[in-house]
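> no sequence on this one, just coordinates:
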């Protein structure tokens, strides 16, 4: 298996696990849905979970990988406000929880870059 394919499958696995977590333990995700979004936070939690699972499937398949990886990068940018909300909400929590919340913020950059790398590598041999 080529390095681009391995990277794509790892990204797909991360997306699938994160998407599943939205359904297995939704309360934590509900809590970080930005207040400005209309409707019930659980709806947004479910929608983002479905999106991650769909992106995982798209990234896993060579024929849809390029498009899905590009959409994955956009998704990682789109969920950044939720990470900002988490950091703001957790600023008075324990040092460990604050570290988790603040650590998520710069993590978005390598995730977006990873998705872009998978997108660029999608045209190479699988």
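Yep, that arrived. The shown structure was predicted, so the numbers you read here are calculated from the model rather than taken from an experiment.
> contacts and neighbour counts: CA atoms only from here.
Noted.
> any chance you could map the helices in this protein?
Ranges of helices in the chain, per DSSP state H, are 3-24, 26-30, 41-60, 65-78, 80-89, 95-121.
> Now tabulate these in TSV and tack on mean neighbour count.
What follows is the helices of the chain, written out as TSV (neighbours: other CA atoms under 10 Å):
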stretch	mean neighbour count
helix 3-24	18
helix 26-30	16
helix 41-60	20
helix 65-78	20
helix 80-89	18
helix 95-121	17
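> So residue 19 is in contact with residue 48, correct?
Yes. The criterion here is CA atoms under 8 Å, and residue 19 meets it with residue 48 at 7.2 Å.
> and here's the other structure:
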């Protein structure tokens, strides 16, 4: 199974980038749910949501630009850690978001999922000279 995952590393890179871009866009298009879960002790919740959305989009793009993909992966990893308090806040304070399950079972899955996301981003922090690395820039990486 691990070999299959390694074989699909670039497909998984595109899935991670697409997911990040989608969620990042949602931070701007539908900001209320994100603002609602920002812990009260943090200042300017709306600004924090927009900043995190911006960096999710930037990270998604960077992950698909081979010369900066490692740095982008480190940034994504840091972002996943930075937003974890919002996930904890949602779980601890039973914050209900329309359309999002909020039972104990959901929180039991949702919080550990953050560790999976962190590990997923970490996978791309390692140097990779794969000539078939997913890229949004034609000709990169070089296939010679």
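Perfect, I can see it now. The structure presented is a predicted model; accordingly, all values stated were derived computationally and were not measured.
> The second structure: which residue goes with residue 105 of the first structure?
Mapped onto the second structure by TM-score structural alignment, residue 105 of the first structure lines up with residue 111.
> Go ahead and confirm that match touches residue 88.
Yes. Using CA under 8 Å, residue 111 of the second structure makes contact with residue 88 at a distance of 7.2 Å.
> who touches the spatially most central residue of the first structure in this structure?
Relative to the mean C-alpha position of the first structure, the nearest C-alpha, by CA atoms, centre = their mean, is the one of residue 76, at 5.1 Å. Listed by CA atoms under 8 Å, 6 or more residues apart in numbering, the contact set of residue 76 of the first structure reads 108, 111, 112.
> which residues in the second structure does stretch 20-35 of the first structure align to?
Across the second structure, the stretch matching stretch 20-35 of the first structure (TM-score structural alignment) is residues 25-40.
> Just the endpoints, please. Distance across the matching stretch?
Criterion CA to CA, to the nearest Å; first-to-last residue distance in stretch 25-40 of the second structure is 23 Å.
> Which residues outside it are in contact with it?
45-46, 49-50, 52-53, 57, 85-87, 89-90, 95, 97.
> returning to that earlier point: would TSV of the contacts of residue 76 of the first structure with distance to residue 2 of the first structure be doable?
As requested, the contacts of residue 76 of the first structure are exported to TSV (distance: CA to CA, whole Å):
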residue	distance to residue 2 of the first structure
108	25
111	20
112	21
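> Return the distance of stretch 114-129 of the second structure from the chain's centre.
Distance of stretch 114-129 of the second structure from the chain centroid (CA atoms, centre = their mean, to the nearest Å) equals 11 Å.
> Give me the contacts around it.
With CA under 8 Å, 6+ apart, stretch 114-129 of the second structure has contacts from 13, 69, 70, 71, 73, 74, 76, 77, 80, 81, 84.
> Repeat the analysis, applying 10 Å as the threshold.
With contacts defined as CA atoms under 10 Å, 6 or more residues apart in numbering, stretch 114-129 of the second structure is touched by 9-10, 12-13, 16-17, 63, 66, 69-81, 83-84, 87, 113, 141-142.
> what do you get for stretch 78-93 of the first structure?
28-35, 48, 72, 97-108.
> returning to that earlier point: overlap in contacts, residue 19 and residue 48 of the first structure.
residue 54.
> I'm done for today, thanks for sticking with me.
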